[in-house]
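Engineer: this one's sequence-less:
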């Protein structure tokens, strides 16, 4: 990839294609693929990611909120878009932009039916979510009759899918729990289909579900983190390629004598001679304060440079005492060798948090 001349997130679309192709290879030919592009495409760029995946014939997209779906529509995305967490105040916007809401409780179900009826809709596509153990969003198994009664009483909406969400599909120590979720979902789906009289699509698998539970692929699967290069295990990571490289440069080099401090609150006090490099990236760019004081590191000329002191809003300082480098040299925050997952683990967090935290003020480059 090109050398950095400023703080930049470089996004490799060939890596994205590789990940998509690998995940799709796990599916039967008639199983649909839903690409999850919420949170700015997991911190990359939702519009460019969606455009590229639409050209690869992705069947569906998923976003968290209506505003994310509107942005995709404005950019020319024509594929169906599921809004995973719709809010009633956005229902009219959802209809105006041909987005498809997840109906997850009685309030949302009734208010969307009311809005769709007021907008003279017929068979407007909706998705119904059932909770099978994550305990976040979704109707319960004993709500099936209630949901079906409401749907049968209107022709304004029609269910295009039933779905649920696995809580621990990446953890094979929780296989018994995951199997119980899948079994519960099958029972819910059977009861729902028998009551409603037609067959919506079924989907429960996320990325780790795709990889670990092929028997639960049903009619469609959803993938988020896998598309961006992470398989939630060392075994699966070998088959995927992180699509994003976060880079910056050295702005200034300092020589620090014994007893001198570095950064806010004098969090680092030198016990001898040090050289430090100041980098133009900070917690406003996604490198949280938890990476400070030696927990996090960057790569300069192939060597690890630990973060010294507290992370600032726009800058971090790193220890380059034993590294041959100069002002203007490129610095790697994460790439496909020193991954976001590896860096995140140093701060006791996960790759999802780090990559989705990359600020929108960081320049994006597409390779």
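Structural biologist: Okay, I see it. Owing to the predicted nature of the structure, the values given are computational and were not obtained by experimental measurement.

Engineer: Going by C-alpha atoms from here, please, whenever you check contacts or count neighbours.
Structural biologist: Noted.

Engineer: which residues of the protein fall in helices?
Structural biologist: Assigned by DSSP state H, the helices in the chain fall at 13-24, 38-43, 46-55, 66-74, 91-96, 106-118, 144-152, 175-196, 207-212, 234-237, 340-346, 351-356.

Engineer: Packing partners of the third one?
Structural biologist: Applying 3 or more C-alpha pairs under 8 Å, 6 or more residues apart in numbering; DSSP states H and E, one finds that helix 46-55 makes contact with helix 13-24, helix 38-43, helix 66-74.

Engineer: same deal with the fourth one?
Structural biologist: Under the contact criterion of 3+ C-alpha pairs under 8 Å, 6+ apart, the helices and strands touching helix 66-74 comprise helix 46-55, strand 81-83, helix 91-96.

Engineer: Which one, of the helices of the chain, ends up nearest to residue 258?
Structural biologist: helix 340-346 (27.1 Å; C-alpha to C-alpha).

Engineer: who's in contact with that closest one?
Structural biologist: Where contact means C-alpha atoms under 8 Å, 6 or more residues apart in numbering, the residues beyond helix 340-346 that reach it are 291, 295, 296, 297, 334, 350, 351, 353, 354, 355.

Engineer: And stretch 301-311, by the same measure?
Structural biologist: Contacts of stretch 301-311 from elsewhere in the structure, counted by C-alpha under 8 Å, 6+ apart, are 262-268, 282-283, 287-299, 316-320, 323-325, 330-331.

Engineer: ok, now which ones touch residue 273?
Structural biologist: For residue 273, the contacting residues are 255, 256, 257, 258, taking C-alpha under 8 Å, 6+ apart as the criterion.

Engineer: what do you get for residue 72?
Structural biologist: For residue 72, counting by C-alpha under 8 Å, 6+ apart, the contacting residues are 46, 47, 50.

Engineer: For residue 118, see how far away it is.
Structural biologist: Separation of residue 72 from residue 118 (C-alpha to C-alpha, to the nearest Å): 25 Å.

Engineer: Residue 221 too?
Structural biologist: Per C-alpha to C-alpha, residue 221 is found 32 Å from residue 118.

Engineer: These two: which has the busier surroundings?
Structural biologist: residue 221 (25 against 11; other C-alpha atoms under 10 Å).

Engineer: That one contacts residue 210, correct?
Structural biologist: Yes - at 6.9 Å, residue 221 counts as touching residue 210 under the criterion of C-alpha atoms under 8 Å.

Engineer: Tell me the spacing between the most centrally placed residue in the chain and residue 357.
Structural biologist: With distances taken as C-alpha atoms, centre = their mean, residue 42 lies nearest the centre of the chain, 3.8 Å away. For residue 42, the distance to residue 357 (C-alpha to C-alpha) stands at 9 Å.

Engineer: give me every residue that touches the closest residue in space to residue 196 that isn't next to it in sequence.
Structural biologist: What sits nearest to residue 196 in space, not counting adjacent residues and going by C-alpha to C-alpha, 6 or more residues apart in numbering, is residue 148, at 6.1 Å. Applying C-alpha under 8 Å, 6+ apart, we find residue 148 in contact with 192, 195, 196.

Engineer: One more: residue 162?
Structural biologist: Listed by C-alpha under 8 Å, 6+ apart, the contact set of residue 162 reads 127, 128, 129, 130, 189, 200, 201, 202, 203.

Engineer: Presented hereafter is structure B, for comparison with structure A:
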């Protein structure tokens, strides 16, 4: 029985390399690859992941916010970085650190033009986001003339890519909608290129799109969750390796008599004698309260142990009645043999949420470098 000293997120960089190579194998040789490292690289270690991707030759990186890109630049990352949701208040930092903004509205375009002029920029690279059905961020097809006109008359910026985002690329029932999105993007990007007089790079496919719509690779593809070992489809998951393994330890074991309660608000009341184990991980570490009261489980010595009672800030309690274990034994919350997707689905959520929720107070350990 193995022991672990504290709650730890183990990050396997060899798994990241495997996933990158698998997704690369699904693209054409000339197709560029953008690795998404926003949200601390999906809850892992943004700098370590970005460094590894850079070593492997990724063409672009993407973050959500300017502050994330600044951290990467300060860590020595040289790869071009697309900021997917820049805010005007951060444009000065964006330009100083050579980050490339996603421009998604007339307001943001005008504000960035002002910032670029003030900083005396010339052909500063920007990326134009088109809304083709996700209805989150993005210009409409009707905005193409405005975009091209403002770009051509302001030499301080240059459109280096046009992109969009599929709404349901993993859902085969929504294939017609995805194809409609792809066709809409082709039309709007062709129109933009025609007016500009040159063809910016195009990208639309996310992880599931890379697998399901290879005909729409254009000049670049983007992958986030796939790099971390999850493909939103069982057949794809089987080809990937989870990068992150969340481990903790048994702090204490209790014998609980029949009709006794466990935890806050007496949320668990035993109908018979059981054995419970207390683990040093809770909602302050990313294990939300939705995982309590029988939802969610961990693995101890190869056996599932259900979470009982309410999740506490720093602790959870699990039922180990039928498990041969002792204080100090290692506990796997999620990892290669108990995926984050399985853990999340037990509380009706998704792998993205549990991965990105893991608190920064949890120790990160890199292996496979």
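Structural biologist: Here it is on my side, so go on. Bear in mind the structure is a predicted one, so any value in this text is a computation, not a measurement.

Engineer: For ChimeraX, write the selection for the buried entries among the contacts of stretch 301-311 of the first structure.
Structural biologist: Typed into ChimeraX, the line below selects the buried ones among the contacts of stretch 301-311 of the first structure, using 16 or more other C-alpha atoms under 10 Å:
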select :262,263,268,282,283,287,288,289,290,291,292,293,294,295,296,297,298,299,316,317,318,319,320,330,331
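
Engineer: ok, back up a step: export the helices and strands packed on helix 46-55 of the first structure to TSV and append columns for distance to residue 234 of the first structure.
Structural biologist: Converted to TSV, those look like this (distance: least, C-alpha to C-alpha, whole Å):
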stretch	distance to residue 234 of the first structure
helix 13-24	15
helix 38-43	20
helix 66-74	31
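
Engineer: Please identify the most buried of those helices.
Structural biologist: Compared across these, helix 38-43 shows the largest average neighbour count, a mean of 21 (mean count of other C-alpha atoms under 10 Å).

Engineer: check the fit of it onto the second structure and give the mean distance.
Structural biologist: Relative to the matching residues in the second structure, helix 38-43 of the first structure has an average distance of 0.3 Å after the fit, by mean C-alpha distance after the TM-score superposition for the first structure.

Engineer: can you list contacts of that helix?
Structural biologist: Here helix 38-43 of the first structure makes contact (C-alpha under 8 Å, 6+ apart) with 46-47, 49, 62-65, 68, 224-225, 228, 352, 355-359.

Engineer: returning to that earlier point: show the buried residues in the contacts of residue 273 of the first structure.
Structural biologist: Buried members of the contacts of residue 273 of the first structure, scored by 16+ other C-alpha under 10 Å, are residue 256.

Engineer: where along the stretch 201-350 of the first structure do the strands fall?
Structural biologist: Counting by DSSP state E, counting those that start in this stretch, the stretch 201-350 of the first structure forms strands over residues 201-203, 220-223, 244-249, 252-256, 261-262, 268-269, 274-279, 297-300, 303-308, 316-319, 330-334, given from the N-terminal end onward.

Engineer: So for residue 144 of the first structure, which of the ones you listed sits nearest?
Structural biologist: Shortest distance between residue 144 of the first structure and the strands of the stretch 201-350 of the first structure, using C-alpha to C-alpha, is found for strand 201-203: 14.9 Å.

Engineer: Please tell me which residues of the second structure that closest one aligns onto.
Structural biologist: Using TM-score structural alignment, strand 201-203 of the first structure lines up with residues 201-203 of the second structure.

Engineer: picking that back up, and the helices of the first structure as TSV, adding distance to residue 162 of the first structure?
Structural biologist: What follows is the helices of the first structure, written out as TSV (distance: least, C-alpha to C-alpha, whole Å):
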stretch	distance to residue 162 of the first structure
helix 13-24	21
helix 38-43	20
helix 46-55	23
helix 66-74	19
helix 91-96	19
helix 106-118	13
helix 144-152	11
helix 175-196	7
helix 207-212	16
helix 234-237	28
helix 340-346	32
helix 351-356	26
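
Engineer: among those, which is nearest residue 137 of the first structure?
Structural biologist: Between residue 137 of the first structure and those, the tightest spacing by C-alpha to C-alpha is seen for helix 106-118, at 11.2 Å.

Engineer: And the closest one against the second structure, how far off on average?
Structural biologist: In the superposition with the second structure, the aligned residues lie an average of 0.5 Å away from helix 106-118 of the first structure, counting by mean C-alpha distance after the TM-score superposition for the first structure.

Engineer: how big is the offset of stretch 189-196 of the second structure relative to the first structure?
Structural biologist: Between stretch 189-196 of the second structure and the corresponding residues of the first structure, superposition yields a mean separation of 0.5 Å, by mean C-alpha distance after the TM-score superposition for the first structure.

Engineer: Other residues contacting that stretch?
Structural biologist: The list of residues contacting stretch 189-196 of the second structure from outside it, by C-alpha under 8 Å, 6+ apart, reads 144, 145, 148, 152, 162, 199, 200, 202.

Engineer: how far does that stretch sit from the chain's center?
Structural biologist: Stretch 189-196 of the second structure sits 31 Å away from the centroid of its parent chain (C-alpha atoms, centre = their mean, to the nearest Å).

Engineer: Same check on stretch 243-261 of the second structure?
Structural biologist: Per C-alpha atoms, centre = their mean, the displacement of stretch 243-261 of the second structure from the mean C-alpha position of its chain is 29 Å.

Engineer: re the thing from before, who wins for most neighbours among the contacts of residue 162 of the first structure?
Structural biologist: Each of the contacts of residue 162 of the first structure was scored by neighbour count (other C-alpha under 10 Å); the top score is that of residue 130, with 28 neighbours.

Engineer: Would you confirm that it contacts residue 142?
Structural biologist: No - taking contact to mean C-alpha under 8 Å, the distance of 10.0 Å between residue 130 of the first structure and residue 142 leaves them out of contact.

Engineer: if we can go back for a sec, what distance do you get for the residue nearest to residue 196 of the first structure to residue 191 of the first structure?
Structural biologist: 10 Å.

Engineer: Report the contact partners of the residue lying closest to residue 160 of the first structure once chain neighbours are set aside.
Structural biologist: Spatially, and ignoring its direct neighbours in sequence, residue 160 of the first structure is nearest to residue 200 (4.8 Å; C-alpha to C-alpha, 6+ apart). Applying C-alpha under 8 Å, 6+ apart to residue 200 of the first structure gives the contacts 159, 160, 161, 162, 193.

Engineer: Now distance to residue 16 of the first structure too, for those residues, in a markdown table please.
Structural biologist: A markdown table is the format used below for the contacts of residue 200 of the first structure (distance: C-alpha to C-alpha, whole Å):
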| residue | distance to residue 16 of the first structure |
| --- | --- |
| 159 | 31 |
| 160 | 28 |
| 161 | 26 |
| 162 | 28 |
| 193 | 36 |
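
Engineer: Show me what residue 356 of the second structure aligns to in the first structure.
Structural biologist: Superposed on the first structure with TM-score structural alignment, residue 356 of the second structure falls opposite residue 356.
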